[in-house]
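J.: Sharing a sequence plus its predicted fold:
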Amino acid sequence: MVLLGTIVNGICIILGSVLGKLLNRIPEGIKHTVMQGISLAVIILGIQMGLKSEQFLIVIFSLVFGAIIGEYLALDDRLNNLGNWIEEKVGKNSEGTVAKGFVTGTLIFVIGAMAIIGALDSGLRQDHGVLYTKSIIDGFTSLILATTLGIGVIFSAIPVMLYQGSIALFATQIEKWVPQVLMDSFIVEMTATGGIMILAIGLNLLGLTKIKVANFLPSILVTALLVVIIYFWADMIHFVQAIR
């Protein structure tokens, strides 16, 4: 079943959010310290991912042009507006707004190599191991987030399932027309680009910055485009050299 890993991931986020809401009587000091610990772990994860790039210029250009597109489309505002719309439907949460929980959860669970690599594994090889691991991490993270940011975190399961499910379904056809070398290069550079966004999320969670991370999401698409251009440019150069 191609979507099994994605479904398990969504269920873990939902269960973690519900448990987190039920355990909202945890002392504020504990919740605050635990959230700081998660934030630091997210920062380290982002740094590790960011250092994996083999062509860092791709990462830089991806972030620059991705930010321009994101700002033009006002993705962060649109994502927050979606959260606010959900908040109007279900009401405000005394522990935190639904919008903040939804946006934070969505950004944490969607951005990153595990989401794409896991979904690709599910689609290409019917191997859900990566997504199962991600599900456990997301489940614990959503539990902690829900105790501090409220039940809005539960709604982040929807974009996670749509995002990963779409990639998994797409991956069932990808081997027919995307060379493995090209796919490997994209995953490496996408990991680094996503890692910098993960780092920004960690800094936001610590309250050190207010970076509109959602506006950088188009950077992933820009990364894919740049990797494809470089791949075929290199092929063209090799072809020209071969016929001389």
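T.: On my side now, so go ahead.
J.: can we go C-alpha only for contacts and neighbour counts from here?
T.: Fine.
J.: which residues does residue 123 contact?
T.: Shown in contact with residue 123 (Cα atoms under 8 Å, 6 or more residues apart in numbering): 2, 3, 167, 168, 169, 170, 171, 172.
J.: hmm, 10 Å instead?
T.: 1-3, 5, 117, 164-174 (Cα atoms under 10 Å, 6 or more residues apart in numbering).
J.: And what about it, helix, strand or coil?
T.: helix (DSSP: H, G, I helix; E, B strand; the rest coil).
J.: For residue 13, see how far away it is.
T.: Computed with Cα to Cα, to the nearest Å, the distance linking residue 123 and residue 13 is 21 Å.
J.: same question, residue 174
T.: 28 Å.
J.: again, but for residue 34
T.: 18 Å.
J.: Look at the nearest residue to residue 123 once chain neighbours are set aside and give its secondary structure.
T.: Nearest residue to residue 123, sequence neighbours excluded (Cα to Cα, 6 or more residues apart in numbering): residue 168, at 4.3 Å. Under three-state DSSP, residue 168 falls in the helix class.
J.: Same question for the one 5 residues further on.
T.: Using three-state DSSP, the secondary structure recorded for residue 173 is helix.
J.: hang on, it packs against residue 124?
T.: Yes: between residue 173 and residue 124 there is a contact under Cα atoms under 10 Å: 8.1 Å.
J.: any idea how far the spatially most central residue of the chain is from residue 159?
T.: Centroid-nearest residue in the chain: residue 111, 1.1 Å away (criterion: Cα atoms, centre = their mean). Relative to residue 159, residue 111 is positioned 11 Å away (criterion: Cα to Cα).
J.: Distance from the chain centre to the host helix or strand of residue 229, please.
T.: Residue 229 belongs to helix 218-243 when assigned by DSSP states H and E. Offset of helix 218-243 from its chain centre (Cα atoms, centre = their mean, to the nearest Å): 25 Å.
J.: want to compare, so here's the second one:
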Amino acid sequence: MPGLGTLINVATIVIGAGIGLALGHRLPERTREVTTVALGMVTLLVAGLSTVEITSPALVDAVGGSAPVLIVLASLLIGGIAGSLLRLEERLEDLGGVARRLFTRSRSRSAVPAPAAAGPVEGEAAGAGGGSDGEAAAAHAGAHRFVEGFVSSSLVFVVGPLAILGAISDGLGHGIDQLALKATLDGFAAIAFAAGLGVGVMASAVPVLIYQGAFTVLGVVLGNFLPEASVAALTATGGLLLMGVALRLLRIRSVPVADLLPALLVAPILTAVVAAF
């Protein structure tokens, strides 16, 4: 059944995030930070393995010896310009904020406000003001942590080439082997993410469902349209985007990876154009 692989992937993310949340409250802050760093290092490793595809014999034979680097560079530039004009990074963060409000709305409705005391003295009023400031700061920190968890995990789960290739393969009726592998990896990653970044990781299952579902439909409609050279270019480009995600996780630099996501669409197109000439 087309779409089964994506549904399994979504389920492993939700279950993994739930396990991570259960563990996260029992782990000290330093341990959670180390977990996030470890995940960043593994993401960097996977990114490096993906970028090696730039030397793929199929890609080199199709476009020439020096063209693959130029194709990846042009894909990142064109995709980055398009993504920044579309403000994809900002929109993804806004989506994270919307998801957070939906997650917390039920809690707000169930909360019973304490009755205000009549005529508080000046010291009590000052204390209340200080408490309000503390609560506002805590709420802001919680919102930032939710959005960071949602954005970082969403990017890791959708940027990898398996998200596209596995979904297309599922749509073509070639089986869910690739997405089953991705689901296993994402489940373990969700545990680590949720332990360090909180409930926002669970909400990242929504963009995974939409993103991979769209490519599954594309596979059903268009059939097998990606030659091996285009797959190699897409994989190498996706590897570089994963490096950007790793830099975010390692807190080295906040790379706007979401703005670069259109490069994944540009790379196969440029490869086909260059190969035609």
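T.: Perfect, I can see it now. Please read all numbers here as calculations on a predicted model, not as lab measurements.
J.: Please identify which of the contacts of residue 123 of the first structure is nearest to residue 197 of the first structure.
T.: Checking those against residue 197 of the first structure with Cα to Cα, the nearest one is residue 117 at 16.8 Å.
J.: Looking at the contacts of residue 123 of the first structure, which is nearest residue 96 of the first structure?
T.: Nearest member of the contacts of residue 123 of the first structure to residue 96 of the first structure, counting by Cα to Cα, is residue 164, at 27.2 Å.
J.: Looking at residue 174 and residue 13 of the first structure now, which is surrounded by more residues?
T.: residue 13 (29 against 17; other Cα atoms under 10 Å).
J.: Let me see the ranges of the helices in the first structure.
T.: Using DSSP state H, the helices assigned to the first structure run over residues 4-22, 28-50, 56-73, 75-90, 98-110, 113-125, 129-149, 157-174, 180-205, 218-243.
J.: Which elements pack onto the second one?
T.: Helix 28-50 of the first structure is packed against helix 129-149, helix 180-205, with contacts defined by 3 or more Cα pairs under 10 Å, 6 or more residues apart in numbering; DSSP states H and E.
J.: Report the mean deviation for it after fitting onto the second structure.
T.: Helix 28-50 of the first structure differs from its equivalent in the second structure by a mean of 1.4 Å after superposition (mean Cα distance after the TM-score superposition for the first structure).
J.: Check the first one too.
T.: Its matched residues in the second structure lie on average 0.7 Å from helix 4-22 of the first structure after superposition (mean Cα distance after the TM-score superposition for the first structure).
J.: for that helix, which positions count as buried?
T.: Neighbour counts over helix 4-22 of the first structure (16 or more other Cα atoms under 10 Å) mark 4-21 as buried.
J.: and what of the third one?
T.: Neighbour counts over helix 56-73 of the first structure (16+ other Cα under 10 Å) mark 58-59, 61-71 as buried.
J.: of those, closest to residue 50 of the first structure?
T.: residue 59 (8.7 Å).
J.: OK, contacts around the aligned partner of that closest one in the second structure?
T.: Taking TM-score structural alignment, residue 59 of the first structure has residue 72 as its aligned residue in the second structure. By Cα under 10 Å, 6+ apart, the contact set of residue 72 of the second structure is 51, 54, 78, 233-238, 240, 263-264, 266-268, 270-271.
J.: again, but for residue 267 of the second structure
T.: Shown in contact with residue 267 of the second structure (Cα under 10 Å, 6+ apart): 68, 71-76, 78-79, 230-238, 273.
J.: Please apply the same query to residue 44 of the first structure.
T.: Contacts of residue 44 of the first structure (Cα under 10 Å, 6+ apart): 38, 50, 195, 198, 199, 202.
J.: Spatially, which two of these are the most separated?
T.: Using Cα to Cα, these span at most 18.1 Å, a distance reached by 38 and 50.
J.: Neighbour count for those two, which is higher?
T.: The residue with more neighbours, out of residue 38 of the first structure and residue 50, is residue 50; 23 against 18, by other Cα under 10 Å.
J.: Find the nearest non-adjacent residue to the more buried one, please.
T.: Distance criterion Cα to Cα, 6+ apart; nearest residue to residue 50 of the first structure, sequence neighbours excluded, is residue 192 at 3.8 Å.
J.: And that neighbour? What does it align with in the second structure?
T.: For residue 192 of the first structure, the aligned residue in the second structure is residue 236 (criterion: TM-score structural alignment).
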